[in-house]
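Undergrad: would you be able to build a 3D model of this:
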Amino acid sequence: MSASERSSSLTVLARLGFSELARAEGLLSELESEAGISRDAVLAGTAIAADPDEALAGLTRITRRDASAVRALQADRRGWQAMWALLGASTGFADFYLRHPDELAHLAGAGDTLPTGDELRASLLDAVRAEDGFAVDGGEAAWVQLRVRYRRLLGRIAAYDLLSASPVDVVDAVAARLADAAGAALEASLCIARTRVSSGAAGAGLFPRDQVAATQLAIIGMGKTGARELNYVSDVDVIFVAGADESASETMSESRVVDIATRLAVQTMRGITSIEIEPPLWEVDANLRPEGKQGALVRTLDSHMSYYGRWAKSWEFQALLKARPIAGDAALGDAYVLAVQPKIWTSAARENFVDSVQRMRERVTEHIPRDEMLYQLKLGPGGIRDVEFTVQLLQLVHGLSDDRIRQRGTLDALNALAAEGYIGRAEAAAFSHDYRVLRLLEHRVQLRNLRRTHLMPSRPEELRVLARSSRLADTGERVWSEWEAVKREVRDIHVRLFYRPLLSAVAALPAEERSLSAAQAHDRLAAIGFTDPAGALRHIAALTTGLSRKATIQRHLMPVMIRWFADGVDPDYGLLTFRRLSERLGDTPWFLRMLRDSSGAAESLTRVLSGSRYIGELMEWIPESAAWLDDPPSLRPRSGVALQEEARAIQTRHTTIEDAMRSVRALRRRELLRTAMAAIIGTVTIEEVADSLTTITEVTIQATLRAVRRLVVPPEDAALDFSVIAMGRFGGGELGFGSDADVMYVYRPNGLDPQRAHELSTQLVAGLRKYSEDHRVPLDLDADLRPEGRNGPIARSLDAYAEYYRRWSLSWEAQALLRGRGVAGSVKLIRAFTELADDVRYPASVDRQGIREIKRIKARVENERLPQGADPARHLKLGPGSLSDVEWLVQLLQLEHARNVPGMRTTSTMGALRAATDAGLVSANDADRLAEAWRLASRLRSANTLLSGQTSDLLPSDRKRLDGIGRLLEYAPRSATQVEEDYLGTTRRSRRVFEKLFYG
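TA: Sure, this is the predicted structure:
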């Protein structure tokens, strides 16, 4: 071949989808020269293959072993296409045909139709030469014959699937035939088992043949097998039921029957799953039986029913929804299914039934390995299991009173639910399509190696093969995008299916026109997360009943809003607060217009109300704040200058301090609410939240001090200077929701009698405390960081501070001053105090004894200040690696180095840490770990307060509350475990850095 011909040939190969062009060229030449298979025939076949490289390599290996089998199949056009489709989609089938090249002949004509269930059963029974329920041969060779024949039939099913014009449309038919094939394989294996356990047979013979023949064993398919929606390689869930025919019922004891049936069940399973020359087919899983792995493998029908009547759990009845006889004694299998049906459909009436089903779904999600979550087709959010759980839950909720929706299959059940009006046809159609897409992807990833898996591939080349074999997209990137879109829609529809019919249960409609009764609506609300469905129904009725414009608008909106509430952290509280808010605002035009015309604002309203009691309580007092949700600039924190101007204007308007301070408190509440709403909506960062809360607190203290000074200090004493010094997180500009405001008070007499100055300053402090008090949103002015702590005077003169720090100051007091910052009162006095503080907190020389004392105090704080019984690892402030560790470490570095590193002379913890990093005192990696822990602990503290409306420094252990906190931090629903693991992991890493740098 000339260079130009070779180049042209490689170009053709590239167009056909080959990646390894030189290798492909060599294999093509080998097939043509050594096996006599024309190049054109091969290239025509590779056009069908999802992975041309693997298909060509597989065919070459098979040809090396038996070229005649390949050449013979070439004469059958459809069989030739089927072979290429199989080899291109499945290395597992390439291995099968390499082991058994003669099986290629059975692909002739494949792909046009699916084998019927009867054909599958007849073929597999023929493979083991079954007669009257016994196989002619009970040895291992019979198992091999069974498995080879099964894979022959599986190849024909897969060929039909891969060659279909629209594989997504035949998913249900393919899955049904796979289930039929599994049932037929179990039937054939049971025939071998009967032969093996009969006395006189080679192998495991134990019982007389007539007793084995008289023993009935019904194999009940569960899960996907029972529903006839099986995968290519999946566990086949079964339950075994034993019995005896009438002729043997008097001569064989029940224990004898169960012994024989158990031996039959064990051998039947071995025929499918044991390690032989031909690999196992799939796992036979009998763990759905009564008592699971701990229970007897085989029971009689009466024993099963006794268990279900006395001890079975809710999830067991949910599993039985799919039960179907698939092999063995058909009459016994039918009797079993008939007997369990009433128990399945009454299980939904059990107390906490829906909650138990949902918890089971959560546990499935929680056990997904973290590195698999992104790729999970079956168990992850928006995956196959979400569809199945949703449909089954709807069936169990409504199937008690409506037998028309008692279907085994997911798609059949969806159709029935839509036909009977329990869900909308549009939602059912979308859910059905999404389910088919997910199942098609699952089928293709299992076909690839004929192995059980539910993970999307991660490598680009494997995604490309998946795209071609599924025909869902033309590139790997697009098939991934298609999958992501399906997941999003599944998560959305999961809840939407429940809502639209709810209103009919509370609307003033004749009973015959209601799509749901009140009881059915109650069950549905419970199913989507409302803990007080009866209360929710009352709120919905109150909001939508009547002829007013408001009721009309809310009738249109309520189905969607219920869905949004259900997506929230606390649906019941959200709906209750919305009702109260709606009643407060009445027929206010802007409110109704916002709900009707701005879906974004309405959704945001449900989100903040169901996500935060802190916000809900404030919005009841400030209902007009709902308008901010329709005006993004209104959700930005206001500047300190703007707030100061408003506060001064308030004090100008009001003549009494009580009236003025009432308005200042209202200003503070309003701005706290604005910041809280912005935090939950996600329009501000944690740094912006801290800055806003600090500014609001500063403005409140400044306004209060101005008002109190006019009341307390007479004109003749006006020379008195008085200032408030912010300390702790307040001084650092790092306040969170629920944080105390740590302060110190300083005064300067300026010629006044010292005793008079002290009395006036004490009165100013008392007035500040009194008039800043707010029972609705407390503002705690905490002065415990002053010299001598609680034992020291509440206010000191500047000279007294100077004298104290010069003569008696302790190391922790210098440390506390690191975040001291003047926020209210005399500017000159603040400047003077700052100069004094700088000499103490940024010493010219390091006091090593003082540094050792700080380390000793830190160790004591860890042991003594934690609340009794609290888990240290969960304490957001004092726990290892949390706020306290980071702040003490940064402050220690400031005491040692701030005199020489100007950037560290700041009250900001993160600012000082950045400066220390820039100065080389902390490595960038260590600084990142400290900052990550500090920010996460800060966010969790604020989220805890926003969620509950109460301040707590403990990461809750209650899963529901922890999940709510996670939702506020933008975790996915039901991420309590992830929130916990993230916090504990982050603080562990932070603690290691702290111990190295603080104590090292």
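Undergrad: from here on, contacts and neighbour counts on C-alpha atoms
TA: Will do.
Undergrad: any idea where the strands of the stretch 801-950 of the chain begin and end?
TA: 821-825 (DSSP state E, counting those that start in this stretch).
Undergrad: and if you look at the chain?
TA: Under the criterion DSSP state E, the chain contains strands at 130-131, 134-135, 215-221, 236-244, 284-285, 298-300, 324-328, 721-726, 741-748, 781-782, 795-797, 821-825.
Undergrad: please enumerate residues in contact with the fourth one?
TA: Put plainly, it is strand 236-244. 182, 214-225, 257-258, 261, 265, 282-289, 297-301, 332-333, 336 (Cα atoms under 8 Å, 6 or more residues apart in numbering).
Undergrad: here is a second sequence; please produce its structure as well for comparison:
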Amino acid sequence: MSVPQGRRSSPSTQLLRRGFTDPAAADTLLDAPDLVAVRSDPVLLDALGMTADPDLALRSLVRLIEALSVGDEVRAASGEEVRPETQVLLETLVAAKPLRDRLLGVLGASEALGDHLARHPGDWQAMATFDAAADLHPDLGDFETCLGDAADPDSLRIAYRRCLLGIAARDLCGTTDLPATAAELADLATATLRAALRIAEAAAPEDADRCRLAVIGMGKCGGHELNYVSDVDVIFVAEAADGAPEDEALQAATRLASHLMRICSDNTAEGTIWPVDANLRPEGRNGPLVRTLASHLAYYQRWAKTWEFQALLKARPVAGDARLGREYIDAVHPLVWQAAERENFVSDVQQMRRRVVDNIPAAQVDRELKLGPGGLRDVEFAVQLLQLVHGRADASLRSGSTLDALSALAAGGYVGRADAGALDDAYRFLRSMEHHIQLYRMRRTHLVPEDEADLRRLGRSLAGLYGWDRRAEPVAELRRAWKRYAREVRRLHEKLFYRPLLDAAAQLEPGEVRLSPRAAGQRLEALGYMDPSAALRHIEALASGVTRKAAIQRTLLPVLLGWFADSADPDAGLLNFRKVSDALGKTPWYLRLLRDEGAAAENLARVLSAGRLAPDLLLRAPEAVALLGDPEGLRPRGRDHLEQEILAAVGRADTPEQAVVAARGVRRRELFRTAAADLIRAYGTEERPADQEPGEAVDLIGGAVSDINAATVAGALRAAVRAQWGDELPTRFAVIGMGRFGGHELGYGSDADVLFVHEPREGVGEQEASRAAFAVANEIRRLLQLPTADPPLLVDADLRPEGKTGPLVRTLSSYAAYYRRWSLVWEFQALLRAAPVAGDRELGERFVELIDPLRYPENGLKDDSVREIRRLKARMEAERLPRGADPQTHTKLGRGGLSDVEWTVQLLQMNHAHAEPGLRTTRTRPALAVARECGLIGAEEAGILDEAWVLASRVRNAVMLVRGRPGDTFPTEGRELAAVGRYLGYEPGHIGDMLDDYRRITRRARGVIEDLFYGG
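TA: This next block holds a predicted model:
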């Protein structure tokens, strides 16, 4: 704001601009004689204005100057000839910017430290101690020196606060970052515990002589990442000194430990240091305060809970007998790194975190920096869980510091660099918030304040670290940053903490975590790998070296090998994994996906080891791996969506051949999506409704494959038309699906039975239209039969009138004339499955209108027609079953197989659909369900037929998935048969049960068919 010429802004206005919220009170304070130098120096006023709370900084500075003035008066009265401390302070503030920033920064951020300086004004010089660059970061020795002269509890408390002044000053000025500040606080706590123990020992030297006492730092103190105000968690371990009885030694150690705790925890006129909390000891507050090392070990080996090992991750000796402390750590640390092998370890840790959140009072959950969702505990628990699972084999992860461990997890490939960086940034911000909240009154809290003045001070204290404008909107900036970081923490916590790979990795035997060649070969053979030497070569190729890719593979492989071993062909699973990894080796997202995203790794392992079809599809388009990590990735896409995508791809192609290649690419991806979802559901690794029956899965697959093939045929039709006629064919053209295609029941290896129908456009001669339609139909078939490594899509038009000898394409009127004069009853039966699948929709609907009266005759079938259908069925059973095929296990033509069930249902449809509209469907299972509801078939009989039809369909799909080519009988090769069994839910060694069950189910179905179809 500009000031009019000739006028000067008032002192209060100047102070307001500098950030004071009560400029009138500040103006009054600055009128004091001792503050003339401050009022007259704009540099000092600006420095006050840059603090977190200029009003607080000025008030505290006034109190400090007043306290120094009293000391100056006392010295003057005693005749001492020394420079007044007040003058030294003010001159130093003017001349020394580092000290000015430190002192005023502390005074503006911490009322409690201002109170300390008012009581001990000479301690302001502690902030000038570390001016030299080499001394900016004091170590444990510096703090021990600082506290070394403390001979009683109060002098220790005063010395502790004096040291704290320097830490806070460097923190608030940005001289030290968050990890360095937390480490300094932990070192100061360590030095304080040592000094307190010395005081306790001096008070009871006879107790000190009877025992060796070690103090083990736990929690943030042990992890070298302490807060300003925090309980200091410890565990006490003791042994008898030479010649002392153990019980007397433990009593002496307990007295020393109790005295140490009182020295640190008691509140006097000099305040308190911090509470010492020993509740992390065995049995908690109900257990003895001090134990021997042997007693500690006995407890941890027999009784300790999962969380106690998690707590020990940060344990380190901090005071007392150093040798005993090291012996304790050496003894318990192996137990820490075995904790992940405990039953339900991962779920126990996850449940513990959920309990912490559930116990937060509802009114506080949104203010919780530490315990709430998106808080510090989310970071710490995720990091600790990853450490405990993977640190068994990787010693680089065994750090008590959260940020150091997070960095090691990123370096080792256990966490993505971007995720680790985001967590690191968020953790630093949230801990800095927590620190600065605690600094104000030196109280233990991790709740974000609600008062606007407190938020303003907090926002301004962080502004310099995060580049905010202190004088603009510090509260708004603080809230935005806090919510942003909290959301990111919660997202990454959910991603890492509930990663399925963790639970699987935790269940590995210790020797499996790292694969030594000899042990790995023996383990692979025991797991069922037929060629362990080849498997080892694959492992070596994938995991050797020092690259990040190899590091991630070393994390993944032990778990994947177990999943492969759970299949019928582990060797094929590992080989396929190597092929996919080689194909995607330079793709940055691939291994990250397997490590981080949901059940992607397990899904991939199941897919790669379950047969040939899905791996073959994936190896031709490896990028489809991404589908396995997307929660929606395995859901089938609707026909309209697929057709739109394929038609767009065809439209971009230059030639019909290129167009069909593009269409096939979409088909390949979608077949993989469907096959992968099918295999994963069969293994139970994908969440699905608890009541989903195998029949529903069959319906889902049949519908998905039918939609995929329909969209592909539509793409081939568009390509065929564009090649010669551009945008519009001279005749309207439709493709009618027949058989399982029209019934929306295609399997992976089914042919696409079709009819072609056309209708000349207005003004186009019938011969021209017929030539165009014939050319398009032939071109569709040619394009779809071009050689490819993909599963073939054979378009079969043999169900057309007159079969192979009849015209490939007919007009609608020609179909009507043929069906009216020449058709046989089996052709009407075939029309029960007819449904438009591609081309002109209106023409397709008119074809359906034409055939409905034929396939659903008004009065049902005449007796001779029923006899003819039965005769044709019997002839088919006798003549069309392949030579050598077992009629008891042939899924299509065998006893109680697909043909038996479908012909029975179709007979019911042709007899009753004129009266029961629900039977007018091209789909077998819905028609059977309606027949049951209408009383045309008993509920038990309908259930028997449905079970047989579903089982036969699943076996056909399984054969295609396993062998990569269609088949109507069970495989004869052992591994293929076992893989079919695994798909159907049979455990290894139960193949005989599978075949027996198939024969039993289809035998019962045949009995129903004998009654219903053949009339008993």
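Undergrad: follow-up on the earlier one: just the strands of structure 1: most buried one?
TA: Mean neighbour count, computed with mean count of other Cα atoms under 10 Å, is highest for strand 215-221 among those, reaching a mean of 28.
Undergrad: structure 2: matching residues for that one?
TA: On structure 2, the counterpart of strand 215-221 of structure 1 by TM-score structural alignment is residues 211-217.
Undergrad: now the matching stretch on structure 1. Mean distance?
TA: Stretch 211-217 of structure 2, aligned to structure 1 and superposed, deviates on average by 1.2 Å (mean Cα distance after the TM-score superposition for structure 1).
Undergrad: the aligned residue in structure 2 for residue 290 of structure 1: how many residues sit nearby?
TA: When structure 2 is aligned by TM-score structural alignment, residue 290 of structure 1 is paired with residue 282. A count of nearby residues for residue 282 of structure 2, using other Cα atoms under 10 Å, gives 23.
Undergrad: surely residue 282 of structure 2 is in contact with residue 296?
TA: Yes - assessed by Cα atoms under 8 Å, residue 282 of structure 2 is found in contact with residue 296 at 7.0 Å.
Undergrad: contacting residues for residue 769 of structure 1?
TA: Residues in contact with residue 769 of structure 1 (Cα under 8 Å, 6+ apart) are residue 781.
Undergrad: ok, residue 469 of structure 1 next?
TA: 49-50, 89, 162, 444.
Undergrad: ok, so of the residues you listed, who is nearest residue 482 of structure 1?
TA: Set against residue 482 of structure 1, the nearest of those by Cα to Cα is residue 444 (14.9 Å).
Undergrad: residues near the counterpart of the closest one in structure 2, how many?
TA: Using TM-score structural alignment, the partner of residue 444 of structure 1 in structure 2 is residue 436. A count of neighbours around residue 436 of structure 2, defined by other Cα under 10 Å, yields 24.
Undergrad: the closest residue to residue 244 of structure 2 other than its chain neighbours: neighbour count?
TA: Closest residue to residue 244 of structure 2 apart from its sequence neighbours, by Cα to Cα, 6 or more residues apart in numbering: residue 210 at 5.7 Å. Residue 210 of structure 2 has 22 neighbours, counted by other Cα under 10 Å.
Undergrad: before we move on, what about the one 10 residues further on?
TA: For residue 220 of structure 2, the count of nearby residues is 23 (other Cα under 10 Å).
Undergrad: same question for the one 10 residues further on.
TA: Residue 230 of structure 2 has 20 neighbouring residues, counting by other Cα under 10 Å.
Undergrad: from residue 261 of structure 2, how far off is it?
TA: Separation of residue 230 of structure 2 from residue 261 of structure 2 (Cα to Cα, to the nearest Å): 14 Å.
Undergrad: sorry, back to before: could I get the strands of structure 1 as CSV with distance to residue 341 of structure 1?
TA: Listed next are the strands of structure 1 as CSV, based on distance: least, Cα to Cα, whole Å:
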stretch, distance to residue 341 of structure 1
strand 130-131, 33
strand 134-135, 32
strand 215-221, 14
strand 236-244, 15
strand 284-285, 22
strand 298-300, 17
strand 324-328, 11
strand 721-726, 70
strand 741-748, 64
strand 781-782, 66
strand 795-797, 78
strand 821-825, 73
